[in-house]
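K.L.:
Need a 3D model of the following:
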Amino acid sequence: MTTTTPPGTTTAEGAAMLRALELAARGVRGANPLVGAVLLAPDGAVLGEGYHRGAGTPHAEPAALADARAHGHDPRGTTLVVTLEPCNHTGRTGPCSEAVLAAGGGRVAYAADDVNGPAAGGAQPLEAAGVQCVRGLHAERSRRLNERWTRCLAEQRPFVTLKSAQSLDGRVAASDGSSRWITGDDARADGHRIRALADAVLVGTGTVLADDPRLTARPRSGEDTGPGPGSGPLRVVMGHTPVPADAAIRGEGFLRFITRDVTEVLGELHGRGVRHLLVEGGPRIASAFLRAGVVDEVFSYVAPVLLGDGAPAFPDLGVGTLADAPRWELDDAGGPAVVRLGPDVRLHLRPSSTAP
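P.N.:
This is a model prediction of the structure:
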């Protein structure tokens, strides 16, 4: 991978950017870019660090400034090293450019320009106020970290996470249709954690009729985060079969799309402000999103159980020969790609960067 070191960049800033990239990878993929930041004293000593932990939480820059203050450091005259240009936008949080100015920072070294129109351009007010800005430090690494998020911006669609729980032989239900529970408590709790990070969670009408899910995000205590925007993910159903009037999924925050067209659903959800969609099934819905080529990551929970002639996790993919099979690779950018959860294993996968 090409490494870019702009003229005038110090060794300490280069090391801090590598650390900031490591921190950024810990963040939540999907609705926002992955961003990390490290605050340096004039002598290059690290004063604070932070990363963006998800929508509505402090951005990386204010998090690093807060970390420095918590350790008794004055941020005036410091250098902020950050993996993405500080934003210049007021959303759930204020502009990072203003936070840097308010802290009295003297220099900002960032990796890549922000390509998100409403948030871009934070370097301009910083430079206008006399803050020195250095661009391009490890820019390619930052772009690779956020390439799928960037593509979703360009395509005007949500980032799509696919979640599946299956047996060792790739089945999501036994031959009699029973499927509760293939995985154990730890895996299901982890699945609820992932669900809580999404803007919306989607299933097909077949899953609604078979399982009558609530699709709320519940911690181990079993208490719902609550339905509707702002308190939990939107609950989305797609398909032609009617949803029963007494279905558990109904209520505030429930959306239904009478279509099997994946592109149509993604466009409608994007128009409603959904930037991160979690697809939970059933199998035919999962396969439809995979066939459309819009799945950006997969969390696959595999249980050590064999079901034989049960329902396959991903039917009808249209793969006629091995050469045509879509390839996936382990994704450890945001943490371990393989995690043991009680008796089960979770795989975190991304589309392969190489051809089959």
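K.L.:
use CA for all of it now, contacts and neighbours both
P.N.:
Fine.
K.L.:
same for the helix or strand hosting S142, what does it pack against?
P.N.:
Using DSSP states H and E, S142 falls within helix 139-145. Helices and strands touching helix 139-145, by 3 or more C-alpha pairs under 8 Å, 6 or more residues apart in numbering; DSSP states H and E, are strand 79-84, strand 107-112.
K.L.:
Sequence B follows; please return its structure for comparison with A:
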Amino acid sequence: MSGPGVPAASVADVEVAAMRRALELARRGPEHDVNPRVGCVLLRDGVVVGEGWHRGAGTPHAEVAALADARGRGEPTAGATAVVTLEPCDHTGRTGPCSLALLEAGVARVVVSVTDPNPVAAGGAARLRAAGVDVVTGVLDDEGRAVLGAWVATVERARPFVTLKTATSLDGRVAAPDGSSRWITSAVARRHAHELRAEVDAIVVGTGTALRDDPSLTARDAAGGLVAHQPLRVVVGRRAVPDAARLRGPGGELVELRTHDPAAVLEALGARGVRTVLVEGGPTLAAAFLRAGLVDEVHAYVAPVLLGAGAPAVADLGVATLGDAVRLRPTSVLPLGPDVLVVATPVPRAPLTVPPHEEV
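P.N.:
I've put the predicted structure just below:
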């Protein structure tokens, strides 16, 4: 078995090359699907005899697609090596177990990038080994996890992956004292933020933001048009969204969740098949997710502007002393015109106490 991102010693160069090809194939799968993006390449005597990738829920898995491709080419599969980006599943859902499909095809060796963290589907490697198939896992693991994206974190944490987005002045304000907030960041930063929206399954704001700012929460292209994928627009809180609100206009489905509990929000969205959540505001909602320890990544757009007063990006976190601060570990810094995007992950810590009955 190999370490993260490093080919296993027992893996041939041709198999590593096949894994890179399988990762390319996996990226062809749908980004917004309840199932992971998986690719598979079949080798016989070092030659590719079949390729496949998962095209979405209810369609053949990558291994089955690759086997079908080999049959279509008139290539035998007995004794072949299957190079696959995710451990073959061992359960029956809309399709049958890939482990059994590989056994029935006579595959003699399976090279895997990422072992399946899903306890419902895992076990394919064990079944294959028990049947005498040579199985190697962990090949290009880092690359494999990168292609799987938030799906891995969603399965491992049993909830959607949460990104907190802020757009602030240099002194951490999201609005001036009179409430004006358009625009603190530049057009370049806002364009990038729309690209981020287009990548997620749901955007979440509190009722305070929805009523005060009347946002549309859509993902738009450079020309201002709606992109093909529109995330769910989720409003959290007790107050209703007005009938004339822009949130009821063109864009993703509007979901109103009458709760102040971030865990309940994620549970409700997870039940809808949501894997990635973008929390956009306001300050009280951001603080609630941070206090609950339910933020996986922070995207902080910072403009070279000083306001000196006005609403902060994050409300009271219950931090009484510097030692209690929520610490972040930066992973990247990206200049965007005059602005800067800082991407960071919270350092794990115990959740902070959440004050009851807050209006978000």
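K.L.:
Quick check: which of the helices and strands packed on helix 139-145 of structure 1 is buried the most?
P.N.:
Among those, ranked by average contacts under mean count of other C-alpha atoms under 10 Å, first place goes to strand 79-84 (a mean of 32).
K.L.:
Could you point out the helix or strand that follows that one?
P.N.:
helix 96-103.
K.L.:
before we move on, back to that, residues touching the helix or strand that comes right after the helix holding S142 of structure 1, excluding its own?
P.N.:
Next along the chain after helix 139-145 of structure 1, taking DSSP H and E as the criterion, comes helix 147-155. For helix 147-155 of structure 1, the external contacting residues (C-alpha atoms under 8 Å, 6 or more residues apart in numbering) are 29-33, 115-116, 158-159, 296.
K.L.:
what's the matching range in structure 2 for the helix or strand that helix 147-155 of structure 1 is followed by?
P.N.:
Next helix or strand after helix 147-155 of structure 1 toward the C-terminus (DSSP H and E): strand 159-167. Under TM-score structural alignment, the match for strand 159-167 of structure 1 in structure 2 covers residues 161-169.
K.L.:
M19 of structure 2 - that's part of a helix, no?
P.N.:
Yes. Applying DSSP: H, G, I helix; E, B strand; the rest coil, one finds M19 of structure 2 inside a helix.
K.L.:
Wait, it touches V83, no?
P.N.:
Yes. Contact criterion C-alpha atoms under 8 Å: M19 of structure 2 and V83 qualify, at 5.9 Å.
K.L.:
so what's in contact with the two at the same time?
P.N.:
40-41.
K.L.:
Same list, the contacts of helix 147-155 of structure 1, but as CSV with distance to L341 of structure 1 please.
P.N.:
Output for these, formatted as CSV (distance: C-alpha to C-alpha, whole Å):
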residue, distance to L341 of structure 1
R29, 21
G30, 23
A31, 26
N32, 27
P33, 27
V115, 37
N116, 36
P158, 28
F159, 25
D296, 23
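K.L.:
could you flag which of the residues you listed are buried?
P.N.:
Buried subset of the contacts of helix 147-155 of structure 1 (neighbour count, 16 or more other C-alpha atoms under 10 Å): 29-33, 158-159, 296.
K.L.:
from the residues you listed, which is closest to D324 of structure 1?
P.N.:
D296 (18.7 Å; C-alpha to C-alpha).
K.L.:
Test my guess that that closest one contacts P158.
P.N.:
No. In this structure D296 of structure 1 lies outside contact range of P158 using C-alpha under 8 Å: 9.7 Å.
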